[in-house]
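A.B. asks: Everything below, folded, please.
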Amino acid sequence: MKIAYPAPSLRLNRAFRRIAGRLIEFELLVTAGLLLASIIAALVIATGQTFPESVVLIGLTQAFLLLCFSMVLGLRDWNEDQILLPTATLLAGIGLVMIWRLAPGLRDFYGDIAHRHAVWTFVALTVLALVTFLPWRMHWLKHYRYSWLLLGLLLVGATMVFGIEQNGARLWLNLGLMQFQPVELLKILLVVYLATYLDDRRSLINTSYYLWGLRLPPLPYLVPMAIMWGLTVGMIIIQKDLGAALLFFSIFLAMLYVLTCQAWYVIAGLVAFVFGAAFLYPLFEYVQIRVDAWYDPWSDPLNRGYQMMEALYALAVGGYVGTGPGLGDPTTVPSSHTDFVFVAIGEELGMIGTLGVLACYMLIAVRGFQIALRTRDGFQQLLATGLTTAITIQALIITAGTINLIPLTGITLPFVSYSGSSLVVHFVMIGLLMRISATNKDPRVGS
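C.D. replies: Prediction:
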């Protein structure tokens, strides 16, 4: 029996058609590259500052590999989402350019942050490729649920015991060659475990009874909300981490809402969080410092309110169109490369630049929730919801903090802030979302 193979020309035409099927992603990647190149050109003209050769080499390698990555995705023909990768890449590129812009003014305190951030960006993109291409099944995440829970608890315990306290919060572990922020990895572990727990108990949680006109699930299944509330309050007390506590609780409420479609769960959860924070306010000085600096930064302009006052002045100087790349003075704001990188963007690129950054996060939110709506698998639906919420709510929390809408928290701006662990974890989230979005998976490894 003879086996017929497609002619070489036919195979080549099929490959070209598959690559052309991802033309939207390819064009968006090229557009993002041109936009970043224009910002870099304006910076060089304005300041005379040049990229170190190592950073240029890493950046060009990343751009080339991203285009190759897009073409390989086309050849595989799993039909993954074409918007997530260019959007996340644009945000990461803006972050890299801003870190390079800020590096000269911060070198005496932080060393060569531009080179380190470029290396971490390369590592993050490599991990993204591994998550996307390695032949593993999504349900392996569900199968090893208790392993992820145990790892998460160990990370929290290690941070509580061995963590390094910075700016009043115990968030970092010193691993010798680098410092690692366990709360970043804990986000993924928490989302995976909650997706598994809620999906396994979907029918029971949706079995309800009425009390005072409110639809309630069986009492034992209200316990997870109580545990999550206790965990968030515990994080505030022990780790002094207001931002992560609010983020984790928001992730849980979003996933619970998707499962039950009961808005009162979200309302009740937020009310409980506010009451918990209000209870802790008079008991812990670091909570008072954050709230007082938010409520009236001008009452202590040389100490507690200094950082926020400088941030608000910088945004005012930026106005609608900004001072121009390289023409501002963003390093006058403390932590301008981490907590306040959004302010640095606002000063030099103006309201237009900050709205562009926020639009990128909103685009990730829209695509992520669309992926969750389209998938037929309950676990993957909850997983996509949790991952999308983790990215977008974190961006909203830190952005609101830097413009003084809420008390400032110590979390990073996803993809943009200087933080290697944050960058890697958020690209892992993008890789997982792309894998969930694939509508033409190989059944041997796709589900």
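A.B. asks: rest of the way, CA atoms for contacts and neighbours
C.D. replies: OK.
A.B. asks: Figure out the helix or strand that residue 321 lives in.
C.D. replies: Using DSSP states H and E, residue 321 sits in no helix or strand.
A.B. asks: Spatially, and excluding backbone neighbours, which residue is closest to it.
C.D. replies: Excluding the flanking residues, the one nearest residue 321 by Cα to Cα, 6 or more residues apart in numbering is residue 350, at 4.2 Å.
A.B. asks: how about this one, so we can line them up?
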Amino acid sequence: MSSRRNTELFLLISAAFPVVLLYAMYVITTGTALTFQTLAVPLGLFAAFAAAHIAVRILAPGADPAILPVVFLLSGVGITFVTRVKPELAMNQLIILFASIVLMVITLALVKNLDVVKKYKYSLGAIGILLLLLPIFIGTEIYGSKLWITIGGFSIQPGEFAKVFIVLFLAGYLAENRELLSISNHEVLGFKIPRLKLLLPLFVVWGICMLIVAFERDLGSAVLFYTIFLLMLYVATGRISYVVIGFALLAVGGFGAYKVMSHVQTRFQIWLDPFADPSGDGYQLVQSLFSLADGGLVGTGIGKGMPTLIPIVESDFIFSAIGEEMGLLGGAAVLFLFMLFAVRGLTTAARAKSDLAAFCASGLTAAISFQAFLI
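C.D. replies: Now for the predicted structure:
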């Protein structure tokens, strides 16, 4: 176990070099001298992840040694580029990141096993669905999507918390009903399918996703949650029939939404051909494509490109900013890190000692990995 933690420490220290170097390059382009004060952000990040490493060494000595360093490196790149394109948001991002590390340590200290997930799975599911649907009733519309809730001048996306609760609910439900869900009672068009009663959760999730599209105007979240559910269902049962039925429902729902919802039509048409209206609806996507093209192989250098010409670059198109200023090599490195995270997360799921742990690991890994792929 100590060798795993020593490997993790070595990888953390190795990751600190590119994180500090990237931020130092940004500081230099602003004309500021390099001091401990100007490099406080990357040094503070390293200190926070070093504290997380100590907690893992004590509380979870058998944990995967690569995940924490990969998250540190991705966080360092993300914080640097948020500081680059929208400095006023960087502090909020740092606070959220530090709070997340604290929550991670608290979870490691309090949750000794995952039996609590199975015991309270329906409560976790209810909380997740409530958080997911909350913006429909009290949300604030920003940039065309009703995803945010504003409390005292501070905005949060309940859907980000809902992901964790829903994955935990699905893990608990699937672990308890795995055998029943794996049994097929009917054969339709060559596909073995279970009783309709067992497909009810699939229809419920499908309906919730349609509600998100209709009322929150958020296509990405709807596709993300639905895909997580299908992936976890396939991991639990190994039944390709679930995936086929799931994608059939997705196709029906997507076609229906396209026909009756104007914002779905607009999003799809922009994605299909952004150059049809390059100065109007397609402007954001067109600018992001130009930004990526301008980056070339090695990029313009951090602080020397023009990614701020992309509307809402700090949220929707941060990868385009990375691609412009770090080039194809830098953008590919970020994608490689996400792929490595996915591989190590699924490896953790494969090593799990129970179905519940395996489903939790695979679901949470899918949530992050598919979201990165979708963006």
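A.B. asks: Provide the TM-score value for the superposition.
C.D. replies: The TM-score (TM-score structural alignment, normalised by the length of the second structure) is 0.93; 374 aligned residues with a Cα RMSD of 2.1 Å.
A.B. asks: ok, back up a step: just tell me what the residue nearest to residue 321 of the first structure corresponds to in the second structure.
C.D. replies: Under the alignment (TM-score structural alignment), residue 350 of the first structure pairs with residue 327 in the second structure.
A.B. asks: Mind checking what secondary structure that match has?
C.D. replies: Under DSSP: H, G, I helix; E, B strand; the rest coil, residue 327 of the second structure falls in the helix class.
A.B. asks: Return the residues in contact with it.
C.D. replies: 292, 295-300 (Cα atoms under 8 Å, 6 or more residues apart in numbering).
A.B. asks: Okay, the residue nearest to residue 321 of the first structure and residue 83 of the first structure: tell me how far apart.
C.D. replies: 25 Å (Cα to Cα, to the nearest Å).
A.B. asks: list the buried ones in stretch 114-129 of the second structure?
C.D. replies: 117-118, 121-122, 124-125, 127-129 (16 or more other Cα atoms under 10 Å).
A.B. asks: which residue lines up with residue 176 of the first structure in the second structure?
C.D. replies: Residue 176 of the first structure maps onto residue 152 in the second structure, by TM-score structural alignment.
A.B. asks: For its match, the count of nearby residues, please.
C.D. replies: For residue 152 of the second structure, the neighbour count with other Cα atoms under 10 Å is 6.
A.B. asks: Then residue 105 of the second structure?
C.D. replies: Residues near residue 105 of the second structure, counting by other Cα under 10 Å: 18.
A.B. asks: same check, this time on the one 4 residues further on
C.D. replies: Under the neighbour criterion other Cα under 10 Å, residue 109 of the second structure is assigned a count of 14.
A.B. asks: from what I can see, it looks like it's in a strand, true?
C.D. replies: No. Residue 109 of the second structure sits outside any strand when classified using three-state DSSP, being helix.
A.B. asks: State the three-state secondary structure for whichever residue in the first structure pairs up with residue 316 of the second structure.
C.D. replies: Residue 316 of the second structure maps onto residue 339 in the first structure, with residues paired by TM-score structural alignment. On the three-state scheme (three-state DSSP), residue 339 of the first structure is labelled coil.
A.B. asks: What distance do you get for residue 339 of the first structure to residue 319 of the first structure?
C.D. replies: Distance from residue 339 of the first structure to residue 319 of the first structure, by Cα to Cα: 20 Å.
A.B. asks: before we move on, what about residue 140 of the first structure?
C.D. replies: For residue 140 of the first structure relative to residue 319 of the first structure (Cα to Cα), the value is 49 Å.
A.B. asks: ok, for residue 288 of the second structure, nearest residue in space, not its chain neighbours?
C.D. replies: In space, residue 288 of the second structure is closest to residue 320, 5.6 Å off (Cα to Cα, 6+ apart).
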